[in-house]
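> The following block contains a protein sequence and its predicted model.
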Amino acid sequence: MLQYFGDMGNSLIKAAALDFGAQWACWAVAAALRTEKFYDLAGSGTFFLLAWQSLKWGNTFHPRQRVATGMVMAWACRLGMYLFTRILKDGKDRRFNNVRDKPGVFLAYWTIQGVWVMSTLLPVLMLNSKKEDKPVSTRDYIGWALWALGFFFEAVGDYQKSAFRANPDNAGMFIQHGLWSLCRHPNYFGEILMWTGLYITSSKALSGFEHISIISPIFLSFLLTQVSGIPLLEKYASKKWGSNPQYQLYVKNTAKLVPYIW
């Protein structure tokens, strides 16, 4: 039993070392170049790397482990490339306007990204360290279905917004069609669904204190709804279109996050 907990602990320590080591190494380069252009790509890449490495460290490759790891890697590839191509096109990320020239503050952003990666990926890291297997059950199918629905909302929402912004006729306007007619942040709704689904499927193989990994969807939801996601975008949108009657009507009649509910 002690060896079992030691294996999981060693896996988590190695994952944390790789996670923060990658963030701080990227910060050193980004600070020297005074650029944030690969910030999101580095975050997504770390998810991909840790998911794959944790599966290799566990060396069991149970079906549930392979599926969960594959889901993380698919999500990381899509989101990372989407965000990287977007910032290359835009030229900058306004989140970093006041920090890219301040190395100490910039380091805090990279460190927070490390915390985000580690806490969000925790259920999969724990799952991949498990030696024993449990049969795939209804809980897994529910988790996988939530992940698939979330992936759809995030990927399609991002595509619809990119296509909208690429159309010169929409210059200075806000998107309110497609998934964006169901809620004002369908991509964030999708991301929360995905990580909730990954916790649900991982929880089938977890026990006792390991269920602390529920912090993954909870912490992610807190970040997106209270810190760096929705609050910043809502503030920016209100400043830009707040006096527009159409935008006021859109906000009044469209759910913020959960379609038709909130």
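Looks like it came in fine. Numbering: from 1, shown residues only.

> make it CA atoms for all contacts and neighbour counts henceforth
OK.

> Just the buried residues of stretch 83-101, please?
Residues of stretch 83-101 classed as buried: 83-84, 87, 99-100 (neighbour count, 16 or more other Cα atoms under 10 Å).

> Dump these to CSV, plus distance to Asp140 and secondary structure.
Below are the buried residues of stretch 83-101 laid out as CSV (distance: Cα to Cα, whole Å; DSSP: H, G, I helix; E, B strand; the rest coil):
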residue, distance to Asp140, secondary structure
Leu83, 29, helix
Phe84, 32, helix
Ile87, 36, helix
Val99, 42, coil
Arg100, 42, coil
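
> Structure two is appended below for comparative analysis:
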Amino acid sequence: MQFLILCVVALIISSIGFYRFVWFISLGYGFSMAGIGIALLVMFGMGGSLTWVTTIMAALLIVYGLRLGGYLLIREQRSAAYQRTMKNEIKDGSSMNPILKIIIWMVCALLYVCEASPLLFRLQNHAPTDAVAIIGMIIMLLGIVLESASDYTKNRFKKTHPQRFCDVGLFRLVRCPNYLGEVLTWTGMFVSGVTALDGVWQWLASIAGWVCIVWIMFGGARRLELRQNKNYGSDPEYQAYVSTTPILIPFVPLYSVAKYKWLVG
């Protein structure tokens, strides 16, 4: 029942995508996660099922969602370059079949709930706090910090170097540290539930949420790589940067995913 309630929360919030299609996967995503975190605190707080770890993780969901949604909203309003990029890369949905748009809306909402489901199932199963839950919480926190710091670094860099690729700070570690932060955030969420999941359904929902978001992040890295290759491909400094800096995973010599067309993000 609680899973369905969270789906309703995500459906209501992400329905802003009917106003602007891209919001299904941007503002709708961030604010849905914040809504899910609030719903978990309300549902399980009243029953006294929250532990200190699950309380912190639900709060992290809220912080994650509000930060991401707020950041994307401000970027859309202030950045003409970002608006042009989204217009070129993502369909506005104006010519899309309404039924298909409804299906996308429902699939997105389901995905958002599946991503957060390890926390839901830990609460439903009254699982005790253990080392795995704490480790997962720490990984999630690190992911949120990394993603936030990466967005802040790139935003400041672009203000003074609008025509140059960002290769400072965390971008020396990997070319997409913000996507790495996203992967860590949801890896932490998944890890936190490993010792609490019970039954095939719970495992399937949790694994599906984690696998899908990791796949989407690699797809986002591919989309960014193709765009940067187009913009900076003739720059020798860019070529040196991409040939020595992993695209997403630190210390793993994966420097390009451009050829993997099955990646979607």
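Okay, I see it. Bear in mind that the values here come from a model prediction, so they are computed numbers and not experimental data.

> And the TM-score between them?
Here the TM-score for the pair of chains, by TM-score structural alignment, normalised by the length of structure 1, is 0.83; 242 aligned residues with a Cα RMSD of 2.4 Å.

> and Gln122 of structure 1, what pairs with it in structure 2?
Careful, residue 122 of structure 1 is Leu; it's not Gln. When structure 2 is aligned by TM-score structural alignment, Leu122 of structure 1 is paired with Ser117.

> for Lys235 of structure 1, same thing?
Lys235 of structure 1 maps onto Leu226 in structure 2, by TM-score structural alignment.

> helix or strand for its match, which one?
Element membership for Leu226 of structure 2, per DSSP states H and E: helix 200-232.

> circling back: if we only consider the buried residues of stretch 83-101 of structure 1, which is nearest to Lys240 of structure 1?
Closest to Lys240 of structure 1 out of the buried residues of stretch 83-101 of structure 1 is Ile87 (20.3 Å), distances taken as Cα to Cα.

> what do we get in structure 1 for Ile249 of structure 2?
Ile249 of structure 2 maps onto Val258 in structure 1, by TM-score structural alignment.

> The alignment partner in structure 2 of Cys77 of structure 1: neighbouring residues, count only.
Matched across to structure 2, Cys77 of structure 1 falls on Leu66, judged by TM-score structural alignment. By the measure other Cα atoms under 10 Å, the count of residues near Leu66 of structure 2 is 19.

> May I ask which helix or strand encompasses Leu66 of structure 2?
helix 52-78.

> Can you name every helix or strand that that helix contacts?
helix 27-46, helix 80-89, helix 98-124, helix 131-160 (3 or more Cα pairs under 8 Å, 6 or more residues apart in numbering; DSSP states H and E).

> at 6 Å what do you get?
helix 27-46 (3 or more Cα pairs under 6 Å, 6 or more residues apart in numbering; DSSP states H and E).

> now the angle from the helix it packs on to helix 98-124?
With axes from the mean of the first three to the mean of the last three Cα atoms, to 10 degrees applied, the angle from helix 27-46 of structure 2 to helix 98-124 works out at 30 degrees.

> Helix 27-46 of structure 2 - contacts with which helices or strands?
helix 2-14, helix 52-78.

> could you redo the last one with a cut-off of 10 Å?
For helix 27-46 of structure 2, the elements it packs on are helix 2-14, helix 52-78, helix 98-124, judged by 3 or more Cα pairs under 10 Å, 6 or more residues apart in numbering; DSSP states H and E.
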